[in-house]
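Colleague: just need the structure, nothing else, for what follows:
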Amino acid sequence: MKPAIYFNELEDDVLQCTLCPNRCIIKPGHVGICKARKNIKGMMYSLNYGELTSIAMDPIEKKPLYHYYPGSEILSVGSWGCNLQCDFCQNWEISKQRPKIINRVVPDQLIEIAKNRNSFGLAFTYNEPSVSFEFILDTARNAIREGIEIVLVTNGYIDEEPLNLLVQSVNAVNIDLKGWNSAFYRKIGGEKKHVLKTIEKALQANVHVELTTLIIPGENDSAEDMVEEARWISSLSPDVPLHITRYYPAYKYDIPPTPIETLSKLWELARERLNYVYLGNIPDATESNTYCPSCGALLIERNGYSTEIKNLDEEGRCSKCGKEIPVIL
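Modeller: Alright, predicted model coming up:
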């Protein structure tokens, strides 16, 4: 266990966690919504410090990050716990509970593993990384000094003060924007405004940002919502990549997968305002390729997780028309 950083002391040893907008009030001996923060005799502890449930070399496109070292692989690790309550979670075995099998590491060990596997970075993914705040912060600070880049795949549900501290040592994020439907966000235990603030703050901190929206039939699949979502993203930058991803049944959701026709329609609507929109979880979709928004040239061709750079020069410009493309190579 590791003492937590963000909490307030209340009366009778009761604590309020201030890591995320849930602001859990936690009595002695109890945990918060994420299950990874516990009040032990009036002191808040992180229960999952250095606890790994998954570790693998993954294609960077799996995060998904399409404009960040395309075609590379990155050491990806997950812990356990989550601060939202999605009944369609695809990693519920580690987000909803602490698994029986755990590997424990300290930050420098994880950095050495990344070096030994010739990984340019470390991606914290699979479960919600922000609930492992102290471990990620310690690891990120050391990793940056060693030239190891830090990636977060996150729901973006974190308070502003810890976010401001964390992004100082983060290079790239994929933020799961659950959709534009505020009622849907409340259904999964959150408020959309906090995620939007995280996206804004990450961009302001010059972190590479890509967004993912998992489209679930009957929940967040309306054309009107996608138009509003794309309009808001475009107001920040039309160059922010948006991944529109197909839902498949998981955990407590057994409704059929999202129709391809629905995804194609939403893709077309988002492209009216955004330069880089991708479809995910669809095999062989040409909508996963990157095209020049100026001349239409094929820049990066993707077939599953196989990636081939076609018409990008070493400085990230379209070799056909010279347009600068927001891709880190």
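Colleague: okay, CA-based contacts and neighbour counts for the rest of this
Modeller: Fine.
Colleague: any idea how far the longest strand along the chain is from the chain center?
Modeller: What stands out as the longest strand in the chain, according to DSSP state E, is strand 208-215. Between the centre of strand 208-215 and the centre of its chain there are 7 Å (Cα atoms, centre = their mean, to the nearest Å).
Colleague: before we compare anything, build this one as well:
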Amino acid sequence: MTAFITHDTVKTRYWHSLDDGRIQCDLCPRFCKLHKDQRGLCFVRQNLDDQLVMTSYGRSSGFAIDPIEKKPLNHFLPGTPVFSFGTAGCNLACKFCQNWDISKSREMDTLMSKASPDAIAQAALDYGCDSVAYTYNDPVVFHEYAIDTAQACRDLGIKSVAVSAGYVCAQPRAEFYQWMDAANIDLKAFSEHFYHHITGGHLQPVLETLQYIKHETSTWLELTTLLIPGENDTEAEIEAMTQWVVENLGPDVPMHFTAFHPDWKMLDKPPTPISSLLQARQIALKNGVHYAYVGNVHDKSADSTYCHGCGKLLIGRDWYELSEWNLDAAGCCRFCGVRCAGIFNPKPGNWGAKRKAVIMS
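Modeller: This is a model prediction of the structure:
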């Protein structure tokens, strides 16, 4: 378990001292260099007494039970409930952030709920959740809290799910993903220009995270790209992205193309037309991606899972509600026997589209 300084403040490991008296955070490729008492861009890591601490351990912006498909994960325990929580802060500066009230918060009062890792794991078990999701803001910035919670969850047979942008350095990445059973990573675009000018980050570290998760861990991986009109939705960019995914990650990594709505600092952009999402999905399928989906819009056909062997419908989805289920107990197509990539229970869950807020005492 992580070492506490105060109830909400814990020591961190990924930093080093600089010759000029500052310390450098080595958790993510931003490498914030901090004077005494200064906080990093994420706001929850601070130079306190010449060491780097996390200031929001055990404090959350809220707890809820969601459908696993909302993360989105379509090939990881479909139909099951996932116990979800996040903290405050983020290590990217996305102008389009749709959780900006949490991720960009500079008010620690945002973190009104408190819970220990053991309490979260026990609550997930008590509510009948198969997994816990580290979500709403990026778990990279609450690295220690997430890992301690994942360890507590594993002791109780509860799986862990990371919803992240994948902007993290190699050593903390390796520590983190040994505890994650599944991850949905935001591949926000496929250009360095977009990452630099729209998110304040860089593309290459994210690609390295994707390759690491896929090839060096047992973590189930899915990808999400929020398509923003005029920014990352050209046919050429989707072609390049999906070709890279197939060549570097393989055809079985599901891709989700989701709709943007105007928010935060991008209020001048129109919502994504469904035609753009469907075009991206078709490009992905053409380039060899076996499972491609649309999100934040209603299209049952493009939300559902099909066998890449015979083309038959395997899992019907209407928003977060499951309908048809044509997988056998081993996760194979009932029609042709080809295995559907993913982690499946013998039978689907029936949680549906419900969202339940949870108050932690």
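Colleague: pull the residues that contact the longest strand of the first structure.
Modeller: 64-65, 68, 171-179, 199, 202-203, 221, 240-247, 258, 263 (Cα atoms under 8 Å, 6 or more residues apart in numbering).
Colleague: what range in the second structure does it sit on?
Modeller: Using TM-score structural alignment, strand 208-215 of the first structure lines up with residues 220-227 of the second structure.
Colleague: now do stretch 58-76 of the first structure
Modeller: Using TM-score structural alignment, stretch 58-76 of the first structure pairs with 66-84 in the second structure.
Colleague: report the buried residues of that stretch.
Modeller: 66-84 (16 or more other Cα atoms under 10 Å).
Colleague: can you check stretch 246-266 of the second structure too?
Modeller: 246, 249-263.
Colleague: in strands only, show me the contacts of strand 208-215 of the first structure.
Modeller: Those of these lying in strands (DSSP E): Ala172, Val173, Asn174, Ile175, Asp176, Leu242, His243, Ile244, Thr245, Arg246.
Colleague: list the contacts of the counterpart of the third one in the second structure.
Modeller: I take that to be Asn174 of the first structure. Here Asn174 of the first structure is matched to Asn184 in the second structure, going by TM-score structural alignment. For Asn184 of the second structure, the contact set (Cα under 8 Å, 6+ apart) comprises Lys71, Pro72, Leu73, Val161, Ala162, Val163, Ser164, Leu221, Glu222, Leu223, Thr224.
Colleague: 6 Å instead?
Modeller: Residues near Asn184 of the second structure by Cα atoms under 6 Å, 6 or more residues apart in numbering: Val163, Leu221, Glu222, Leu223.
Colleague: ditto for Lys252 of the first structure
Modeller: Contact analysis of Lys252 of the first structure by Cα under 6 Å, 6+ apart lists Asp87, Phe88.
Colleague: what separates it from Asp87 of the first structure, distance-wise?
Modeller: With distances taken as Cα to Cα, to the nearest Å, Lys252 of the first structure is found 5 Å from Asp87 of the first structure.
Colleague: over to Ser234 of the first structure?
Modeller: According to Cα to Cα, Ser234 of the first structure stands 30 Å off from Asp87 of the first structure.
Colleague: Ala124 of the second structure - that's part of a helix, no?
Modeller: Yes. If the criterion is DSSP: H, G, I helix; E, B strand; the rest coil, then Ala124 of the second structure is within a helix.
Colleague: show me what it lines up with in the first structure.
Modeller: With TM-score structural alignment as the criterion, Ala124 of the second structure matches Ala114.
Colleague: tell me the contacts of that match?
Modeller: Counting by Cα under 6 Å, 6+ apart, Ala114 of the first structure has no contacts.
Colleague: and with 7 Å instead?
Modeller: Ala114 of the first structure makes contacts with Leu75, Gly121, Leu122, as judged by Cα atoms under 7 Å, 6 or more residues apart in numbering.
Colleague: and what of Tyr14 of the second structure?
Modeller: Counting by Cα under 7 Å, 6+ apart, Tyr14 of the second structure makes contact with Cys25, Asp26, Leu27.
Colleague: alignment lookup: it to the first structure.
Modeller: Aligned partner of Tyr14 of the second structure by TM-score structural alignment: Tyr6.
Colleague: and Asp148 of the second structure, by the same measure?
Modeller: Under TM-score structural alignment, Asp148 of the second structure pairs with Asp138 in the first structure.
Colleague: measure its match to Trp267 of the first structure for me?
Modeller: Distance, Asp138 of the first structure to Trp267 of the first structure, using Cα to Cα: 39 Å.
Colleague: Gln90 of the first structure too?
Modeller: Gln90 of the first structure is 22 Å from Trp267 of the first structure, by Cα to Cα.
Colleague: need the counterpart of Ala292 of the second structure in the first structure.
Modeller: Ala292 of the second structure maps onto Val277 in the first structure, by TM-score structural alignment.
Colleague: what about its match, how many neighbours?
Modeller: By other Cα atoms under 10 Å, the residues close to Val277 of the first structure number 28.
Colleague: got a list of what it touches?
Modeller: By Cα under 7 Å, 6+ apart, the neighbours of Val277 of the first structure are Pro241, Leu242, His243, Trp267, Ala270, Arg271.
Colleague: excluding chain neighbours, what is closest to it?
Modeller: Closest residue to Val277 of the first structure apart from its sequence neighbours, by Cα to Cα, 6 or more residues apart in numbering: Leu242 at 4.9 Å.
Colleague: need the counterpart of that neighbour in the second structure.
Modeller: For Leu242 of the first structure, the aligned position in the second structure is occupied by Met255, per TM-score structural alignment.
Colleague: what of Gly189 of the first structure?
Modeller: Aligned partner of Gly189 of the first structure by TM-score structural alignment: Gly200.
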